[in-house]
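Undergrad: One predicted model, sequence on top.
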Amino acid sequence: MLAVAQRHRDRLCPATGRRSGGRVTRLHYPGATATKAVVSRSVRQITHLSSEEIDAIVQQARANGNPLYWIDGDLLRELKPDLIITQELCEVCAIDSGSVFETASKALDYQPEILTIRPNVVSDILQNVRKIGAATGFGQRGTELADSLQSRIKTVVEGVADVENRPRVLCLDWLDPLRNTGQWVPELVEMAGGEERLAVTGGLSRELTWGEIVDYAPEYLMVMPCAFGPERVRAETAEKLTNLKGWNELPAVQMDRVFLFDGRIPTRHGPRVVDVLEGLAKAMHPQRFKGISSYEVLVKDRP
């Protein structure tokens, strides 16, 4: 089996106990899969570029209808996958399903099973864990994992059920230009006992102006720029946010409620989304969730 997006591998290993035959270029978790052959790569290297430069490349590619990723057809032919897992959520974070179908049809002389994942909310993510388990012959294991994740979610939701005055929260998915989060992240905020009024559960992220953010006056600011690791998140926050006019007047800053997340985790629709939920809950309600560890998702609690 072959997973052509990092987020699918996050689900694949715990849901099945198996490792896939190929991997994507930005793989960092689970660590044991890092030695697998790279099947999908970015069209160009962008990790060394600034946030503004990366955004410009993405917007230009979209405008011109150019792909951001490609699949190694020769390697695909060599691996001979019987199952390919792909996605139809974001062509920026991983190769789109259309490209996967096209490459597979050209490179292979047989038709493998192709499982396409389309998550928007948390329940979709849990259902996809079950789907992947079933598709790989590990249905019971997938169900058990989904049930355990649901149990952890229930613990958080019940832990904040009596919170009356829910704080205003802003989660930032990109810092130049400023963008909020979408899909399941606003839902995670609500589950964790907050309100994300600038975003919609199941909706798309959108560009924000700094004026909007100042007017919104978030009481908690969660910085989680997509795909950036801990060091990059720290650097980006210091460079892009802390010198903005009005930064020090934000309630979140004044109350030391700016939290930095490992940006590689929140936007991945796999089991670790529950780690993000627990991290959000502990950030906003530390006294209620003393037993939860959030060190893997939280970079640090202030820039």
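TA: On my side now, so go ahead.

Undergrad: all contacts plus neighbour counts: C-alpha atoms, from now on.
TA: OK.

Undergrad: ranges for the strands of the stretch 201-303 of the chain?
TA: 220-223, 258-261, 298-300 (DSSP state E, counting those that start in this stretch).

Undergrad: For residue 4, find the nearest of those strands.
TA: strand 258-261 (24.3 Å; C-alpha to C-alpha).

Undergrad: returning to that earlier point: rebuild the strands of the stretch 201-303 of the chain as a markdown table, extending it with mean neighbour count and distance to residue 158.
TA: A markdown table is the format used below for the strands of the stretch 201-303 of the chain (neighbours: other C-alpha atoms under 10 Å; distance: least, C-alpha to C-alpha, whole Å):
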| stretch | mean neighbour count | distance to residue 158 |
| --- | --- | --- |
| strand 220-223 | 25 | 21 |
| strand 258-261 | 25 | 23 |
| strand 298-300 | 20 | 22 |
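
Undergrad: Would you agree residue 140 is in contact with residue 133?
TA: Yes - with contact defined as C-alpha atoms under 8 Å, residue 140 reaches residue 133; the gap is 7.3 Å.

Undergrad: So if I had to pick from these two, which one is more boxed in?
TA: Per other C-alpha atoms under 10 Å, whichever of residue 140 and residue 133 has more neighbours is residue 133, with 26 against 14.

Undergrad: another structure for you, compare them:
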Amino acid sequence: MKIFSRIMKISSILLLIALLIPPAVQSATVGITDDLGNEVELDEAPERIISLAPNITEMLFAVGLGDRVVGITTYCDYPEEAMEVDTIGSITEPNIEAIVSKEPDLIVADGINPMEVIERLQELDMNVAGFYPASVQDTFSAMNRLGLVTGNIEETTEVVNEMESRMNAILDLIGDRDERPQVFYEIWNEPLTTAGGDNFIDNMISLAGGENIGAEAGSGWPQFGLEDLIYLDPEVYISTPHSADHQVSKEEILNRDNYQVLTAVQEDRVHIIDQDLVSRPSPRLIDGLKALAGAIYPEIQEELEDI
């Protein structure tokens, strides 16, 4: 009985110690293949993460990894807490020395970062994961893999599932339609530049039920002549406050020379949308999808507000 009593006391002490020790913040990581085709596998969950793009920063903070982010670019402006993190240069010209000095366990890059920068970091034996989402589905995939390689699987899965649920609710409201309104998306006003085909904005417009006439000009970010714009005559015209050196407004677009012949102008279907919601492959893309769907199908606007 004395031996049994001692065993029980020892067990109680061990249990008390276990309760007093805080549980591990991280779970085991899983190796992934990034969008560069590289195998990224960490021995343990990263404690120090550097983001090289605004959408990556938004992903990290959205899935609960913000407290591990030790470096961001000068263009990373969301969420507000991210503004308190040290910057390591711009998107196109990150400071290699500043990055190395942060002693990161993981650097997360995006397609807008120069390849030579990523290669230089890899040469320095830095762990780099590159994600190049060109569509909404690519964004879900990037976030899921980010959750795997950081050991933050559960919270990331919850965020992605919620995003997919909201997206499906928006798509249900749009429904199957025989005709899709012609949409023009203005990236820059002079020279007039748009979102071409096969990119993230093109995918967003398509998901929102529109037909991106910018795809007629090719892929990437092509310039679009006024004659072509008038000829294709979009039913919906979308711009952002930052598509010019000065702030662009709906009134300014409505009063542009020769724009009065456009159907979108005549029917008062010119919309100003926050570009970050539409152009960044991040968790906020669902809000961007809502904004686009409401602009393209104003009759569902009220129902969209509940999503």
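TA: Perfect, I can see it now. Remember, predicted model here, so these are calculated numbers, not experimental data.

Undergrad: For residue 76 of the first structure, grab the count of nearby residues.
TA: 21.

Undergrad: Let's verify residue 120 of the second structure: helix, strand, or coil?
TA: helix (DSSP: H, G, I helix; E, B strand; the rest coil).

Undergrad: What does it correspond to in the first structure?
TA: Aligned counterpart of residue 120 of the second structure in the first structure: residue 102 (TM-score structural alignment).

Undergrad: measure its match to residue 72 of the first structure for me?
TA: Distance from residue 102 of the first structure to residue 72 of the first structure, counting by C-alpha to C-alpha, to the nearest Å: 12 Å.

Undergrad: Comparing these two, which residue is more hemmed in?
TA: residue 72 (14 against 11).

Undergrad: returning to what we had before: mind putting the strands of the stretch 201-303 of the first structure into CSV with distance to residue 58 of the first structure?
TA: What follows is these, written out as CSV (distance: least, C-alpha to C-alpha, whole Å):
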stretch, distance to residue 58 of the first structure
strand 220-223, 21
strand 258-261, 23
strand 298-300, 26
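
Undergrad: mind listing what residue 108 of the second structure touches?
TA: 49, 50, 51, 52, 56, 128, 129, 130, 131 (C-alpha atoms under 8 Å, 6 or more residues apart in numbering).

Undergrad: Now for the first one, how many residues are close by?
TA: Neighbourhood size, residue 49 of the second structure [other C-alpha under 10 Å]: 26.

Undergrad: Is it correct that residue 188 of the first structure is in contact with residue 267?
TA: No - taking contacts as C-alpha under 8 Å, residue 188 of the first structure lies outside contact range of residue 267: 11.3 Å.

Undergrad: quick one, which of the two is more surrounded?
TA: Higher neighbour count among residue 188 of the first structure and residue 267: residue 188, with 27 against 22, using other C-alpha under 10 Å.

Undergrad: mind listing what that one touches?
TA: So residue 188 of the first structure contacts 122, 276, 277, 280 (C-alpha under 8 Å, 6+ apart).

Undergrad: My reading is that it is in a helix; is that accurate?
TA: Yes - residue state for residue 188 of the first structure (three-state DSSP) corresponds to a helix.

Undergrad: residue in the second structure matching it?
TA: So residue 188 of the first structure corresponds to residue 204, using TM-score structural alignment.

Undergrad: Residue 3 of the first structure -> the second structure?
TA: By TM-score structural alignment, residue 3 of the first structure lines up with residue 51.

Undergrad: now do residue 26 of the first structure
TA: In the second structure, residue 26 of the first structure lands on residue 75 (TM-score structural alignment).

Undergrad: residue contacts, that match?
TA: Counting by C-alpha under 8 Å, 6+ apart, residue 75 of the second structure has contacts 53, 54, 90, 91.

Undergrad: ok, 7 Å please
TA: Residue 75 of the second structure makes contacts with 54, 90, as judged by C-alpha atoms under 7 Å, 6 or more residues apart in numbering.
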